[in-house]
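Peer 1: starting from these lines, generate the structure:
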Amino acid sequence: MSVLIIIFLTAVIALFAGVFEQGKFSRYIGILGLMIAFYVSFLPEISFFSQYQHMFEFGANAALFTKIAIVITILLFFLGGFSFSNHRNHQSELYALMLFSLCGGIILFGFQNLVTLFLGVEILSIPLYVLAGSNKTDLRSNEASIKYFLMGAFATGFLLFGVALIYGSTGSFDLYKIHEFAVVNPKNLMFILGAVLMLVALAFKVSLAPFHMWSPDVYQGSPSLITAFMMSVVKIASFFAFFKLMTIGFLGITGEWINIIGVLIIITLFLANVMGLAQTNVKRMLAYSSVSHVGYLSLIFYGMNSLSSYNLAFYLFAYSLATVGVMMCLIWVEKLKRETSYTAFNGLGHTEPILAVAATVSLLSMAGIPLTAGFMGKFAIFAQAIDQAPFLVLVAVLGSAISIAYYLRLIMVMFFPKESSFKTSEKVSLTYNIVAVFIIFALVAMGVFPDLFAKQFGL
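Peer 2: Next comes the predicted model:
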């Protein structure tokens, strides 16, 4: 909870920096606060907060996923100087809202109670409704905001209805008491219906097909840095909450919901990858790519073992790093060309090789090519699920093979353009190049030496 308080106070300070017309410093305030929070996440929790353990507990898994989310947020804040250059009048609000949303994510990492789960989901989501529409002169951004808000409210209705049925069945909001009830009463119809409703609600939040329909439009319409935040930090928080709820609270009725997950995985992997092939806009292609990765991640529910949480964390970190690597390239191209079609990237590899190589390594990692972190992440999850769900693993492998086509298309455009090369007098900033080099190194190092991940995060 110490980390949560630090990030909350950082968000408040960043917000008030704008009030005093010092919004340009909000990014540095945010980075400093996040670095302090990252350091504190390695320290033992203050005993004072033990009285709140029945609602929120900053245990080993919560600490691990919090560290990952903080690292990714820091990288995104480094990219904000260029990305938010046309939001000079309200930069402080944008950074503060991202930090408030991160607070919701941290609550989801440590929730022990369905009330805390609801609060975490809403604190995570509400700032995003504003952030999605922060580009007020862009109709796509306005559409993204209202669509995200309406679908988010719809999902919240499912969530609260499910919570009501769970409470009506068990008489408790506590996750572990719910677990005990499920073990003793695995055939309670009201309880099962509540679990299914909560599954549907969180399937909306993580973008499992067919509950993903909001994602492509929202991701494409939102400002690109906000899209990167939603595709990485928000995905980490929402999927871990999904994983924790289903594997602790509803573990006793696994047989009632695991087949539903299996069907959603098949729909997600087929639909997202086929639609990804059909896209002519890189940002929309990445949106469908993000949906497909939820399908791969959902295999974590099969063949559960003591390493499942670690495998999930590794995959999410590898995927999030790759997302930042591609999106930073897209942010720069979009600023210069004012579009994100494939043709906008023509010849980028010859003009800005470091940026293009970072995007290339990131795309290869997303595709699961060997010697990248993405390959190790997929391998660990597929290996865990292979005995219990061999057909689903086969579907996931085929989905990965299909995804290579649309990832390679962007790589070919950047390095082997058919038309004129990418030409501009403006050069990428030193900050972007440093972040690009870090992502290249991290994705390759984790692919070759996967144990580095455990060492760096204090495991």
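
Peer 1: only C-alpha atoms for contact and neighbour calcs from this point on.
Peer 2: Noted.

Peer 1: okay, helices next: where are they in the stretch 301-450 of the chain?
Peer 2: 308-337, 348-351, 353-367, 373-385, 390-415, 430-448 (DSSP state H, counting those that start in this stretch).

Peer 1: would you mind giving these as a markdown table with mean neighbour count and distance to Gly262 added?
Peer 2: Written out in a markdown table, the entries for the helices of the stretch 301-450 of the chain read as follows (neighbours: other C-alpha atoms under 10 Å; distance: least, C-alpha to C-alpha, whole Å):
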| stretch | mean neighbour count | distance to Gly262 |
| --- | --- | --- |
| helix 308-337 | 23 | 17 |
| helix 348-351 | 21 | 40 |
| helix 353-367 | 25 | 21 |
| helix 373-385 | 24 | 11 |
| helix 390-415 | 19 | 7 |
| helix 430-448 | 19 | 28 |
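
Peer 1: second input sequence below; structure requested for side-by-side comparison:
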Amino acid sequence: MSVLVVLFLTAVLALFSGVYNQGKFARYIGILGLLVALCVSFSPELAFFNQYKSMFDFNENAALFTKISLVVTLLIFFLGGFAFNNHRSHQSELYSLMLFSLIGAVILFSFTNLVTLFLGIEILSIPLYVMAGSNKTDLRSNEASIKYFLMGAFATGFLLFGIALIYGSTGSFDVHVINTFSVANPKDLMFVMGIMLMLVAMAFKVSLAPFHMWSPDVYQGAPSLITAFMASVVKIAAFFAFFKVMNLAFAGSIKEWINILGVLVIITLLLANAMGLAQTNAKRMLAYSSVSHAGYLGLIFFGANSLSVYNLAFYLFAYSLATVGVFMTLIWVEKLKRETSFEAFKGLAKSEPLLAVVTAVSLLSMAGIPLTAGFVAKFNIFAQAMNGAAFLVLIAVIGSALSIAYYLNLIISMFFHTETTFKSSEKVSITYNIIAVFIIVAILAIGIYPDLFKVQFGL
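Peer 2: Next comes the predicted model:
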């Protein structure tokens, strides 16, 4: 709760900095507020907030995912100075909207009530609808906004209808009461129908196929920094909420929904990786990559044990680091080339070797190549799922093999074209170089010594 207070005050200050034509300071206000929130997240909650535990419980798991989201958001804010230099009149709004969306994420990490879950999802999503269309002169950005809004509203209808049926069956919104009901009445028809509707809604939020159709167009049309935020922080919040509600509230009825989820995971892994192979645009390829990672993450529901939350956190942190690493390069190339096709990246290693290296390391981590954080993350989840879903693990391994091909397409464009169209005068800022080094070191260090993840987040 203390983190929420800090983030809210920071978001309001960032927003009002634009009122006094000081929008350029919104990023610095946001960075300062995020650092304070990160410090607060390591402190025990004030006793004053204990009265809200029936709706909001900032426990150890919530604190872990909050810390991860704050670190990733900090990296994204550091990239904003260059990414948003064409949004000078709207910087305060964009930074404050990201902070408000982050507030929704923190609520999702701590919900103990389906009403709080709904509020968290809406607080997370509504700013995203606006940010996706913030590039008002770009028709693709306008299309991304309206498509995301309409499909998001449709998914919200499923979520509310599902919550209504759950309440009608159990007489409560509390996840612990619902869990007790699910154990005693696992096959109750109204209850199971409510679970299915909520499953569809959450599958949309995390981009599981076939509910992923919004992702490629929205990811490509939204401003690249916003896409990076959606592919990392939003993914962290949505997937943890998905995992928490299905395994905490509906654990007693797991036999009724786990096979359906398994089918969605198979469709996601095969379809997303196959579509990724067909892409010639880096941003759209990353959209299908994000969908495929939702499939890998879906394995966390199978063979769940006491380490599942840790495995989920490790995977989401490793994936988010890699996402920021690729998008920082994409943002820079897009600014110079006005496009994000693979062709635009040709010869990047010759003019900006550090950007090319961080992109290559990030893509290899996404593919799950050994000595990277992504390999350890996939290994942990695959090993867990082997206990109850070996066939799904086989599909996931095939999907990972397919993904290497389209990740290599981008790496080849950067490193194996001797001619470069980048001018020697076009150099990245010191901030980008520092972040690039940090991401390279973090991905490799956690990949080689996974226990550093525990040390970093005080586990």
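
Peer 1: reformat the helices of the stretch 301-450 of the first structure as a markdown table; add distance to Gly255 of the first structure.
Peer 2: Rendered in a markdown table, the data for the helices of the stretch 301-450 of the first structure read as follows (distance: least, C-alpha to C-alpha, whole Å):
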| stretch | distance to Gly255 of the first structure |
| --- | --- |
| helix 308-337 | 19 |
| helix 348-351 | 50 |
| helix 353-367 | 31 |
| helix 373-385 | 16 |
| helix 390-415 | 16 |
| helix 430-448 | 34 |
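
Peer 1: out of those, nearest to Pro44 of the first structure?
Peer 2: For the helices of the stretch 301-450 of the first structure, the distance to Pro44 of the first structure is smallest for helix 308-337, at 19.9 Å, taking C-alpha to C-alpha.

Peer 1: next, the angle helix 430-448 makes with that closest one.
Peer 2: Taking axes from the mean of the first three to the mean of the last three C-alpha atoms, to 10 degrees, one finds that helix 308-337 of the first structure is oriented at 150 degrees with respect to helix 430-448.

Peer 1: so how much does helix 308-337 of the first structure differ from the second structure once superposed?
Peer 2: Superposing on the second structure places helix 308-337 of the first structure at an average distance of 0.2 Å from its equivalents, by mean C-alpha distance after the TM-score superposition for the first structure.

Peer 1: starting at the chain centroid, how far to that helix?
Peer 2: Offset of helix 308-337 of the first structure from its chain centre (C-alpha atoms, centre = their mean, to the nearest Å): 9 Å.

Peer 1: how about stretch 255-267 of the second structure?
Peer 2: For stretch 255-267 of the second structure, the separation from the chain centroid amounts to 21 Å (computed by C-alpha atoms, centre = their mean).

Peer 1: ditto for stretch 73-84 of the second structure
Peer 2: Per C-alpha atoms, centre = their mean, the displacement of stretch 73-84 of the second structure from the mean C-alpha position of its chain is 16 Å.

Peer 1: what range in the first structure matches that stretch?
Peer 2: Using TM-score structural alignment, the residues of the first structure aligned to stretch 73-84 of the second structure are 73-84.

Peer 1: and the helix or strand where Asn259 of the second structure lies, what does it pack against?
Peer 2: Element membership of Asn259 of the second structure [criterion: DSSP states H and E] is helix 254-277. Contact analysis of helix 254-277 of the second structure by 3 or more C-alpha pairs under 8 Å, 6 or more residues apart in numbering; DSSP states H and E lists helix 189-206, helix 282-298, helix 390-415 as its packing neighbours.

Peer 1: which of these sits closest to Phe242 of the second structure?
Peer 2: Comparison of those against Phe242 of the second structure by C-alpha to C-alpha identifies helix 189-206 as nearest, at 6.0 Å.

Peer 1: now do that closest one: which elements does it pack against?
Peer 2: Judged by 3+ C-alpha pairs under 8 Å, 6+ apart, the packing partners of helix 189-206 of the second structure are helix 139-170, helix 235-244, helix 254-277.

Peer 1: save the helices and strands packed on helix 254-277 of the second structure as a markdown table, and put in distance to Ile443 of the second structure too.
Peer 2: Putting these into a markdown table (distance: least, C-alpha to C-alpha, whole Å) gives the following:
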| stretch | distance to Ile443 of the second structure |
| --- | --- |
| helix 189-206 | 23 |
| helix 282-298 | 17 |
| helix 390-415 | 17 |
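
Peer 1: of all the ones you listed, which one is nearest Lys337 of the second structure?
Peer 2: Go through these one by one with C-alpha to C-alpha and the one that ends up closest to Lys337 of the second structure is helix 282-298, at 12.9 Å.

Peer 1: figure out how far that closest one is from the centre of its chain.
Peer 2: 10 Å.

Peer 1: ok, now stretch 293-302 of the second structure?
Peer 2: The gap between where stretch 293-302 of the second structure is centred and where its chain is centred comes out at 14 Å by C-alpha atoms, centre = their mean.

Peer 1: in TSV, list the helices and strands packed on helix 189-206 of the second structure along with distance to Ser425 of the second structure and mean neighbour count.
Peer 2: As requested, these are exported to TSV (distance: least, C-alpha to C-alpha, whole Å; neighbours: other C-alpha atoms under 10 Å):
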stretch	distance to Ser425 of the second structure	mean neighbour count
helix 139-170	30	19
helix 235-244	36	23
helix 254-277	33	19
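
Peer 1: so Ala228 of the second structure sits right up against Val324, yeah?
Peer 2: Yes: taking C-alpha atoms under 8 Å as the contact criterion, Ala228 of the second structure and Val324 are neighbours in contact, 6.3 Å apart.

Peer 1: shared neighbours of the two, which are they?
Peer 2: With C-alpha atoms under 8 Å, 6 or more residues apart in numbering applied, the overlap between the contact sets of Ala228 of the second structure and Val324 consists of Ile76.

Peer 1: Ser429 of the second structure and Ser320 of the second structure: what is the separation?
Peer 2: Using C-alpha to C-alpha, to the nearest Å, we find Ser429 of the second structure at a distance of 22 Å from Ser320 of the second structure.

Peer 1: hang on, I meant Ile398 of the second structure
Peer 2: Using C-alpha to C-alpha, we find Ile398 of the second structure at a distance of 22 Å from Ser320 of the second structure.
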